[in-house]
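**Student:** this is a predicted model, with the sequence first.
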Amino acid sequence: MEAVPARARVYVTCVASLALLCLLPLPSSHAPWWVVALLAGLYAVFEPIVRRRFAGTFHPVLLAGAFLLPPPAAALVPLPGALLSGAGQPTPLRRIWRAAQSSLAVWSASRVHWALGGRDAVVGSDFPYALVPAGAAVLAFCLVLAVLDGGILALGVGVAPLGRRGSGPLRRAWRGLLSRSLAPTAVHGLAGLMMAVLWRSPYGPVAASLVLLPMCVSGWVFAQYHRERAAHQATIRALVQAVDIKDGYTRGHSERVGQASVMIARELGLDDERVEVLRFAGILHDVGKLGVPTRLLRKDGPLTPEERRVIELHPEYGHEMVRGISFLGEARAAILHHHERLDGSGYPYGLIGGQIPECARVVAVADAFDAMTSTRSYRRARPVPVALEELKRCAGTQFDPRMVTALTRALGRPGRPRAAEAGCRAEGDRGWHPAVTADEARPSVPLSGCSSEPPAAGASEPGPLPSRRGTPR
């Protein structure tokens, strides 16, 4: 935190002072000090391991302390591990922040747990009633962490204050922090409750500490999943960068098509896994251009029939390139068929209607929309309303009407992602930023209906293309 703003330093100081105030009743709390010391030692051992190797947080010991100890004593448990460990938190200010934040969260959880009679429920192993105060304590723990993290985010990173309608970036940040942390912390809370119950049972602390072993194994599995996901992202990023370098005029196009595909998929109510696959499909839909001569991709004038036939090979090139990447799933079909048309006049196989995979129909609309709202070498960007009207005019012949309607609805929603509206575009391109109107960015060429020919290489706009029918390989 070397470059932390002064207001953020003041905020950390206030949070640390509040944490110290929570420790003041400690001398009169009659806490079992050996329990405090043992829990603090367990946390100091396991937390840096989890943070360093699994890139995560480890809350079962803290929540076990909240279930076993009075609030002031429970607030002591995270202090040695947070203050003495340098894993991922090298600077003194970061250590103080982590210690104070964790201490306040554990104190709040313990206060709620004891106020609801949770201590007696744990001692007597009173199930299922013990779950009620434990659940409330976990919720309090999450709330405190989310509120404190939201505050440091606002002051340290510069998040704007609440908007006029109460749904500004700061509130969205707090809501996102809470929703993302609630499920994993609830799992940690169950483990902490199991530790507390075993601790008070005849089996004692040794049996309670064994609960941490499966938690570490699950953390390792989760970390492996994230590493695999990061490798997938790196693979896709490398392919997209290669396409962007080769075809400079469409730089950023792939990312925007991926964003638009996600908007359509969410509007259609697809599950999260398919939404992610469609994002991959949109990003990689033009990866086959790596097999097309650069002179054709950058040609300013009209294409000859032979040159067009070469361009039309790029879906098949792309499909061959990603055939062996198993995590792409149905995205590979979208890469192969995103230039097919409902009336059968598309390429490479002239598929008709329902023969075209759903994912390909989504990407086709997203691709055409971004092509029309981006500045190209042969014309300026069209405004969003005009592009949508063009898509509607070609719905049923070239595009799936469901996908066109879904994109129209998604773009009409007030909370649509800004990242999807203002992607990387050519200088002076107004594209599909919401502030652009037809009067501000009129196209420099007449609009083409579904019966006109696109003006240059690789264009994805509405217009018939000579089909090259055949049997899919």
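**Tutor:** Okay, I see it.

**Student:** rest of the way, CA atoms for contacts and neighbours
**Tutor:** Noted.

**Student:** tell me where the stretch 1-150 of the chain has helices.
**Tutor:** 6-23, 33-54, 60-68, 71-74, 78-84, 92-115, 118-123, 131-156 (DSSP state H, counting those that start in this stretch).

**Student:** how about those helices in a markdown table, adding mean neighbour count and distance to residue 240?
**Tutor:** Shown next, in a markdown table, are these (neighbours: other CA atoms under 10 Å; distance: least, CA to CA, whole Å):
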| stretch | mean neighbour count | distance to residue 240 |
| --- | --- | --- |
| helix 6-23 | 16 | 38 |
| helix 33-54 | 17 | 29 |
| helix 60-68 | 30 | 41 |
| helix 71-74 | 29 | 50 |
| helix 78-84 | 21 | 41 |
| helix 92-115 | 24 | 37 |
| helix 118-123 | 21 | 54 |
| helix 131-156 | 21 | 31 |
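
**Student:** one more to weigh against that first structure:
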Amino acid sequence: MRGTPAATRGCILAAVIAAVCCALPALRPEAATPWGTAGLLAALCLLCEAVGRRCDPGSAQAGAGSFLPLLPAAAFLLPPPAAALVAAAASLAGRVDQPPFAARRTWRAAQHALACCAASWAHALLGGPAALGGTGAPDLPYALLPAAVAALAFSLVLTALDCAILAAAEGRPVRRSWRTLLPRAVGPHLVHALAGLMMAVLWRSPYGPVAALFVLLPMYISCWVFAQYHREDAAHRATIRALVQAVDIKDTYTRGHSERVGRASVLIARELGMDQGRLEALRFAGILHDVGKLGVPTRVLRKDGPLTPDERRIMELHPEYGHEIVRSIGFLDQARAAILHHHERLDGTGYPYGLRGGAIPESARIVAVADAFDAMTSTRSYRRGRPVPAALRELRRCAGSQFDPRMVRALARAVDRHGWSGADTAVTADEAGAVPTAREEAGPPPARHAARPSPDRSP
């Protein structure tokens, strides 16, 4: 543990001492520990860990507890000290992919031992072992209650320990960590507990442990699929984050603008009653609406002063550049239309194709309103952002000519219900002495009723 901060070492040491105190009673002769059951469960945990490494060697999940669904079964079938021993043994044998290796492995073993011990105590206090049956039939549905309480105890202990180590290692506030981590932990652990309960009922049945193994394969496959989904989702988010960071580096005046446009787009879409799949697509579209700026020369993006006609034509190509950038990214298929057409206007004076009215994709009309709203309410180094009511009045004034009135009304309702924060106090330019650039002063292509709410340095 060399190099580990003192506070972190203290936290790990306290957890290890507590875990040892929980597990030691299992070694006493009078404890009558069912070593056959404990040994078989530990072996199954190790087998799951080994299979996880072989099937997905590059995954951090392989070393983060491929055996986790088996821990509830151990908590239901074993006394608390024996359950702690099984969890500790399985965790110590697991792979760790990041340094400090010894500290992480020791912490994980202590954490799982304490959580599994707490789950076993909760299960026993509510009469869970008797409800599982043995020679008789299990007491269903009562057996579900001790299992659910045990899963909750497991989640609470695991989250509390995570909060403690994050506070010690990173100085992260415990309350904030608790609010973030607990909701994420409860759901998966309840699912694991249900599978563990099925396994424990079969284990205690006349058919014995062999029957319980039939639960293991589908349970393990479902957990593997779930982990694959999360890895794919993480890869998607990393792709988007990289694209947004590239745009922010190139066009520093709009830093943070993309994320806020994504958030405003989701507010509008949710107000319109769109399903979750479309909400996610619109969030991606809002975040990446200006990704085409990567194809615009930096000298044009950062030019101080009016754009020449040629430079304006180059700037007006950025929606098409963005469309081409995301064309080959499969999970962004639904976002492409919004990226390509978010500068179209209802009266046909927008670009790149001059689409009019209903010919403009709905997603693009949503992102256009979100884009203009954030541009107006964002504070720049050279001017304060408009108040939200003033920005909404401007959007209403331009509804029907520049913006879709339905989207404007949806945004107004959403802001009235949820509020809007984050843009009105943040300076989004890098230099305190920045001045408006040509993109912010030149305005859009000629239109009789065109609004001037787009200081996002797009023409």
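**Tutor:** Yep, that arrived. All figures in this text were calculated on a predicted structure; none of them were measured in a lab.

**Student:** TM-score of the superposed pair?
**Tutor:** Laid over one another, the chains give 0.80 as their TM-score (TM-score structural alignment, normalised by the length of the second structure), with 437 aligned residues with a CA RMSD of 3.8 Å.

**Student:** quick one on the thing from earlier: can I get the helices of the stretch 1-150 of the first structure in CSV including distance to residue 430 of the first structure?
**Tutor:** What follows is the helices of the stretch 1-150 of the first structure, written out as CSV (distance: least, CA to CA, whole Å):
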stretch, distance to residue 430 of the first structure
helix 6-23, 37
helix 33-54, 43
helix 60-68, 51
helix 71-74, 56
helix 78-84, 49
helix 92-115, 42
helix 118-123, 59
helix 131-156, 30
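
**Student:** quick check: which of these is nearest to residue 448 of the first structure?
**Tutor:** Residue 448 of the first structure lies closest, by CA to CA, to one member of the helices of the stretch 1-150 of the first structure: helix 131-156, at 47.4 Å.

**Student:** list the buried residues for the helix or strand that comes right after that closest one?
**Tutor:** Moving toward the C-terminus from helix 131-156 of the first structure, the next helix or strand (DSSP states H and E) is helix 169-200. Residues of helix 169-200 of the first structure classed as buried: 170-171, 173-174, 177-178, 182, 185-186, 188-200 (neighbour count, 16 or more other CA atoms under 10 Å).

**Student:** repeat for stretch 291-307 of the first structure
**Tutor:** Those would be 291-292, 296-298, 303, for stretch 291-307 of the first structure by 16+ other CA under 10 Å.

**Student:** ok, the residues you listed vs residue 109 of the first structure, which is closest?
**Tutor:** Nearest member of those to residue 109 of the first structure, counting by CA to CA, is residue 291, at 58.9 Å.

**Student:** now for the closest one: which residues touch it?
**Tutor:** 314, 317 (CA atoms under 8 Å, 6 or more residues apart in numbering).

**Student:** try residue 443 of the second structure
**Tutor:** Per CA under 8 Å, 6+ apart, neighbours of residue 443 of the second structure: 452, 454, 459.

**Student:** using the three-state scheme, assign the second one.
**Tutor:** Of the three states, residue 454 of the second structure takes coil under DSSP: H, G, I helix; E, B strand; the rest coil.

**Student:** center of the first structure - which residue?
**Tutor:** residue 276 (9.7 Å; CA atoms, centre = their mean).

**Student:** kindly state which residue of the second structure is aligned to that residue.
**Tutor:** With TM-score structural alignment defining the correspondence, residue 276 of the first structure maps onto residue 280 in the second structure.

**Student:** likewise for residue 206 of the first structure?
**Tutor:** Checking with TM-score structural alignment, residue 206 of the first structure has residue 210 as its match.

**Student:** and the closest residue to that match other than its chain neighbours, how close does it get to residue 140 of the second structure?
**Tutor:** Leaving aside its chain neighbours, residue 210 of the second structure sits nearest to residue 203 (7.5 Å; criterion: CA to CA, 6 or more residues apart in numbering). Relative to residue 140 of the second structure, residue 203 of the second structure is positioned 15 Å away (criterion: CA to CA, to the nearest Å).
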